Every structure is written in C-alpha cells, then in structure tokens.
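**Q** Could you look at this predicted model? Sequence included:
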Amino acid sequence: MAVAAFIAAPAVLPALPGGSNDSIQENAAPHPEISVDAFGDSAGHWRHITNPHAVIQPRPDCPVYPPASIREIAANILLFQRSNGGWPKNYDMRAVLTEEEKASVRATRDARDTTFDNETTHAHVAYLAKASTLLCEPGYRAAVERGIDFILSAQMPNGGWPQSWPAPEGFAAFITFNDRVMAGNLTVLRDAANGANGFAWLDTARREKCRDAVARGIACVLACQYRTADGKLTGWGQQHNPQTLRPDHARSFEPPCICSEDTAGIVRFLMKIEKPSPGIIHAVKSAAAWLDAVKIAGRRVETSTSTPAVFPWHKTDQDKRIVDDPSAPPLWARMYEMETNRPFFCGVDGVKVYTFAEVDRDRRTGYNWHGYWPAEVLGQDYPAWLKAHP
C-alpha cells in the first residue's frame, strides 16, 4: 500500500518534448481550470516508485496535460475507472498516453484493484463532478454516479472506510485515515449531499444516501479519536482497527501511533461542519491542543546530495538529517507514541527508534517522517474557527 507516501520527494512532472506544456495549452477550451492537486500523490508514486505490477510504466519523456485541458484529463479519468465504479491508485491522470497504453488500461477494466489510497476515487469523482458542470458531458455524470455508489458500498457498518475495496486484505481492511481516505470520502459525499462543487444535478435518492453516510462517518471519526489512559483526547492514527477502533499496525515501519498529518486533516474537515455538535467542538479543540503540544521547535530537516542508492521501492541520490535551527518554524514528526507523545521512527525491520539518524537510509529518504502539515490549521484555520465557537 501507500498509506503514506513511500517517497518524500514531490512529483516532478516533465515538460512536453521540444518545449513547454504550453503547446497543449493552446488547444485547450477557454474555461476555468479545475484543481489537479489531489492527483499529485498518485502521479508521484507512478513516476518515482518502482512498481513492476503497474498496468503501464511511466515513460521518461511522458508529457502531461496542463490543468486547463479539462476534457483530456477527464478522458484519462474515465479511462482508468474500473467496472465496479472505483479507481486504481498510482497513475497520473494528466499523463499524455499513447494508444497502446490506453489499450492496456482498457484491458484491465474489470480488475478489483480499486482503492481510496493516495487520494484515489474520491478525488476522481470530485473532478468529474466539476467537469460535468463546465462541459455538460453526460458520460461524466454517469461516471460520477457510479463512483458515488462505489464509495457508499465500501462504507463499513461502523461508519469508516477501508483503504481498499471490494477485496481488502490485512490492514487494507482497517478504518483508514492516512492519505485522506476518511476525510476525502466524507468531503466528497458532503458536497454530493449538499449539491455543492458540481453536484447540483445529483438525484435526491443519492443525496440522501450521501447525507446518511456522512453522519455515520462523522460518528466513526469521533469514536476513533484516541483517548489516553488518563482520559485525555488527542488525535487520530493512520489506520484504526474496525473492532476496537484503536490505532493499529500497517506496514512494518508503520506501528500504531497518533499521526500529526492525519490529525490535521481530520481537524480541517471537522471545522468545516456548519453546525457542529458539542462533541465535534470538543474533538476539534482537543486535537488542536494536542497538535500544538507536540510541535518541535528549533529544528528542521536538511536534505543533501549523497551516493546514489537503489532500494526495493525507490532510488535516490539524497540523504536527510535533522539539524538545529533556532529560526526554523515549528516542525512535526509524523508518528507519536500514543501514551507518551514521544516522536518515533521505524526502519523496514519494524524496530522502533527515537532519533532520525537511526533510521535506515531506505526509509529515511523514502518516507515522510517530518512535515509542517498542522501549521496552516493551527496558524489560520483554527483561530478563525474559534471565533465562531469560543
């Protein structure tokens, strides 16, 4: 899986051969762009992670459509949609594919590799909903309906969503907060229920189903928020056991934890609820307090050039270390121990360590152990939200 990015480097998309992406831009219809940011995670994995099982492999010179090429991007999204209504992860929806590559994708239409991991499926549905409003293509709406039905069918009785569906195995069957699985599904279903962001045309029956799913999903979110032995609410893990609702193990280097990135994402979603219940307000305030308490001051991640190395899932010519810097903005570790709030790290051997230098270079360069994910939430969103909910 890629519950969290296997590689820390952002997706760097190549220019068109012989020039810039402007050569495709010239043929684009004059209409507003639709954000393609949500596709960046999967695109980065496709282009930078070694995956011999991918249906198509990235060409080194594979160009991309600019964001204004909505019709072409939407065509790619339709191409990759599986017959069950969901999408596979780790492909680039902006890639300019050859006819041979398109044929290879079509041949796997009935595959059961559909997932919500790495911003998959909910991001595709959200994009097509906006595209259907701009371009009035009936095919877009049909794909959106199938995507909505897929998301609804995957919701567990407890209100959560697994990482993959319809055939999750191991931790892929856990309630997944990582990579915006829960927050992404809830956001698109909330928009669908409210007829917002391109869903104004959606039928009443589906809207009501979406509304019910969102209510059950929020209840699951609140039930999963980790409470310490002394009764203090904190944040959320990367994945939670569907029976106990506690954070649980995923890959060898992803033990149970409280995750600052996923907690920030859930807080952002909860703060957008127009009329929050007292339970939601308490959850947000508790999680924000936890995020503020575990921030790391006076340190930053330094990336340097190093000896090229090839690992099972990626290759790199970089290395990373933590350095002291009194002027650095607050930094967060990805994983914190649930009872102590102590940052920790893991190698592929699954052994927990407490200093970044102890992590093997494979995981040190191939996983996002540190970040600034809560910075905007605590610095802008939360103070504004507090004014409405003092």
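**A** Structure received. Note that the structure is a prediction, hence the values are computed from the model and not measured.
**Q** CA only for contacts and neighbour counts going forward, please
**A** OK.
**Q** Can you check which helix is longest in the protein?
**A** Counting residues, the longest helix found in the chain (DSSP state H) is helix 204-224.
**Q** That one: what's the following helix or strand?
**A** strand 239-240 (DSSP states H and E).
**Q** For the top strand by length along the chain, name the packing helices and strands.
**A** The longest strand of the chain (DSSP state E) is strand 299-310. Applying 3 or more Cα pairs under 8 Å, 6 or more residues apart in numbering; DSSP states H and E, one finds that strand 299-310 contacts strand 315-324.
**Q** ok, and here's another one to check against it:
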Amino acid sequence: MVFSWLLTACSTAHFAKVPVTKVTIAKQSGNASLSTLPQQGNPVNNALNQYQAWLSSASTQAQRLQQDQQKADVILSWQLASGGFFKHKPAVYLKPWDGQSPRSGWLGDNGTEVGTIDNNATVSEILFLANVFQRSHDKRYKDAARRALDYLLIMQYPTGGWPQVYPTRSQYPQGVTAYSSYVTFNDNAMIRVLLLLDLIKQQHAPVNNQLFSAAQHKRVEQAIATGIRYILKAQIKQNGVKTVWCAQHDPVTYAPKPARIYELASKSGSESVLITSYLMSQPQTPEIKQAVLAALRWFDQVGVKDRAYVKIKRENKGRDPLYNPIQAAPGKTMWYRFYQLEQDVGFFSDRDGGVYFDIMAISQERREGYSWAGTYPEKLFKYAQQVGYYTR
C-alpha cells in the first residue's frame, strides 16, 4: 500500500516527562474522575534528556549562554524548509550549514529534503532552541522552535501515529512502501514526540512562557488525544487477548509491520516498554488501564528465567565466532527484542530475512552488530509495583 494520499491529507490537517509527586484527580466530562499516577520512577522521565548534552558546561553563566547561542545559530542554519531536522551526528552542529551541502541524508518527492524524528531528531532541536530562547529572549530561536513544532504536527497521520520521516522518502520502487512511512515506535520515536507535546501542553520548562502560540497549543492537545487513540487501537491481540506493540505499525489498518530486512513484524519486547510507560503517565481511563495491565501481564509471561543477554565487548567484536551472548544467569530474567506475532516465542533474524530461534544460527556480523535481547521491562515493573499497579 502506498501512503502518499495519506501524507497529503496530513499536510493539510491541523488537527511525559511530567513528574508529579502525588496522586492527582483530573475532572473529566460527566461525573467521572480519572486518577493520574505518581510519576516518580516512571521510565519515561528521562526520555527527553538528550538535548541537555548539547548545553555548554562553561564555568560562568555568561559563557554558557554565549556558547549555547553559538550552537543555536548553527542549528538554525541546518533547519529544513519544512521546519524539521535530520538525524545529524553531534559533529555536524560544530559549524553552520555552508549553503550547498545536503541538510538531510534522505530525499522525498521532487528532491525535497526529508526531516525525521528518528534518533531524537527534531524533538531535541526544539528543546535546545527553547532552552536558549528562555535565557536569551532571541526571537529567532522561538520562531525556529515554532516552525519545528508545526512540522511535527503536520507529519502526524490523521489516525494519530507519526511516521519516522516526512515527507515520504522517494528512493523506493513504485508500489513499495518505505518502512519509514509506517507509524514508528522504533527506538521510541513516536513516544518522544508525545512526551514533548505533553511538556508543551502542561507548560513545563523549557517549552513554557508562551513559547508557542495559543493556536499551536490547541493543535497540541488534539495531537496528543489522537496519538493516544492510535496507540490503544494498535495494541496487538493474540487469540483475542491484548499484548504489546510492534516497532512499526500501518497508519491505516494499525497492523504490525516490518522495517529493515532483519527487523520483522513482531511483538516488541523493547519499544513496548516506553509505550506502556507513556500510557501510565496519562489520566487512567478504563481503556488506558486495560491496555497497561495487558502489557504488564504479557511482559511477565514471556520473560526467560535464568538467562541474560551479554553483548560482546566492542574491542572483541569479530574475534570470537563462537561467542554466544545469551548466557546462563541464575536469578536473572531476559526478554527477547522480537516475539512472533502468533505465539510468544522469541526469535532472531539476519540479512536474509529468515527467522531463527538460535542466535548462533545467524551471522556473526548480525549477532554482534545488533541488540537482540535485554532486561527491557525491569524498570517498568519496578515503577508499576511502586504505584500499586501490578505485582509480579
């Protein structure tokens, strides 16, 4: 299926990290009252901190502001015509755009440079520019942050999800959908967008003090509500029972979708953690609570006891073709990154697109060059138990 029509519709549609110290009650329409969970310990709380590494650590406040403004000026030069940003490595922001080099590694239709939310892109730039604006009051940074927010709002599908890039990448054969056009939970991309929108909605620093317009705030609230609806509808059911999510989903049918050839459609033991954590940051409607509890039960059921995933050290990569990263570990629990859609069986893959149940059956290059398992939901379980939501 090609989603160009849907992207066009999105371009014209104008449709948290928010810690609280106690349970609050949010009044809703009618007579219902919805509890909001205490947020201390929620795994989402540190999900937007990457931009802070860009801030100067100079010894004086004046020096820090001067250096941060210099970096902000560089970032402004790299902003795309769409308002978004590409996923640049830190070294790119050491010098301004030269006016000729590509500002994006990908192109869309008619040679349009493509922005992205992958690798924290666009979200981190908004937060950094907002931080520098609050200290400098330089209107250029506010204007750039507003343009970037408009980009995020425009790229949202009418159904509520966010693709990895916008506009659509063009380097795919006609009739083939780029995986970057799917709704992207991979590497927590969509959840970071929603967390940013939550900060904006609730006027938390650095996106406070009327940084964004009243019209933008209205669109932000609508985008959050639509995004949450998408998450709830996309939750994968297995034999009629809700489980978790895939790293990518179809924006129209909500079906789980593949990405790179070794990233098959599956139930994700990794990305589903922050999705669940995000839902726990929201007012607990019956639908949200049902989704959260279903995900927690699934995680509890599929963990592999007495095993640990121990990646080979970087300096040893390529040296030991017999090294097995899945090791015996009494008392530990491991979760696979990929679980089959039709049953709770973890699997691996390779550049041939095959399904393997033994990690030693895939190539050494993929075995060492990708993360296949981990302790993904441990912090989520700790938080859920802390707030009295779930006990293992």
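**A** Okay, I see it. Since the model is a prediction, treat every value here as computed from it, not as a measurement.
**Q** Please state their TM-score.
**A** Laid over one another, the chains give 0.74 as their TM-score (TM-score structural alignment, normalised by the length of structure 1), with 321 aligned residues with a Cα RMSD of 3.0 Å.
**Q** which residues of structure 2 does the longest helix of structure 1 align to?
**A** Aligned by TM-score structural alignment, helix 204-224 of structure 1 corresponds to residues 214-234 of structure 2.
**Q** go on, stretch 242-249 of structure 1?
**A** Mapping stretch 242-249 of structure 1 onto structure 2 (TM-score structural alignment) gives residues 251-258.
**Q** Can you give me the buried ones in the matching stretch?
**A** Pro251, Val252, Tyr254, Ala255, Pro256, Lys257, Pro258 (16 or more other Cα atoms under 10 Å).
**Q** Tell me which two of those sit farthest apart.
**A** Val252 and Pro258 (15.1 Å; Cα to Cα).
**Q** Can you tell me, leaving aside adjacent residues, what's nearest to the aligned partner of Ala189 of structure 2 in structure 1?
**A** The alignment partner of Ala189 of structure 2 in structure 1, by TM-score structural alignment, is Val181. Leaving aside its chain neighbours, Val181 of structure 1 sits nearest to Phe116 (5.6 Å; criterion: Cα to Cα, 6 or more residues apart in numbering).
**Q** so who does the one you found touch?
**A** Trp87, Lys89, His122, Pro162, Gln163, Ser164, Trp165, Val181 (Cα atoms under 8 Å, 6 or more residues apart in numbering).
**Q** Could you rerun that using 6 Å?
**A** Counting by Cα atoms under 6 Å, 6 or more residues apart in numbering, Phe116 of structure 1 touches Gln163, Ser164, Val181.
**Q** For those, which entry has the maximal number of neighbours?
**A** Most neighbours among the contacts of Phe116 of structure 1, by other Cα atoms under 10 Å: Gln163, with 31 neighbours.
**Q** right, and Ala26 of structure 2 touches Leu34 too?
**A** Yes: using Cα atoms under 6 Å, Ala26 of structure 2 makes contact with Leu34 at a distance of 5.4 Å.
**Q** more crowded one of these two?
**A** Between Ala26 of structure 2 and Leu34, counted using other Cα under 10 Å, the more crowded position is Leu34 (16 against 12).
**Q** And the more buried one, how close does it get to Ile154 of structure 2?
**A** 30 Å (Cα to Cα, to the nearest Å).
**Q** what's the answer for Val183 of structure 2, then?
**A** Applying Cα to Cα to Val183 of structure 2 and Ile154 of structure 2 gives a distance of 14 Å.
**Q** Give me the more crowded residue out of those two.
**A** The residue with more neighbours, out of Val183 of structure 2 and Ile154, is Val183; 31 against 25, by other Cα under 10 Å.
**Q** quick one, helices of the stretch 51-200 of structure 2?
**A** Under the criterion DSSP state H, counting those that start in this stretch, helices of the stretch 51-200 of structure 2 are mapped to 61-78, 123-136, 139-155, 189-201.
**Q** quick one: which of those helices is nearest Ala53 of structure 2?
**A** Comparing the helices of the stretch 51-200 of structure 2 by Cα to Cα, helix 123-136 comes nearest, at 9.7 Å.
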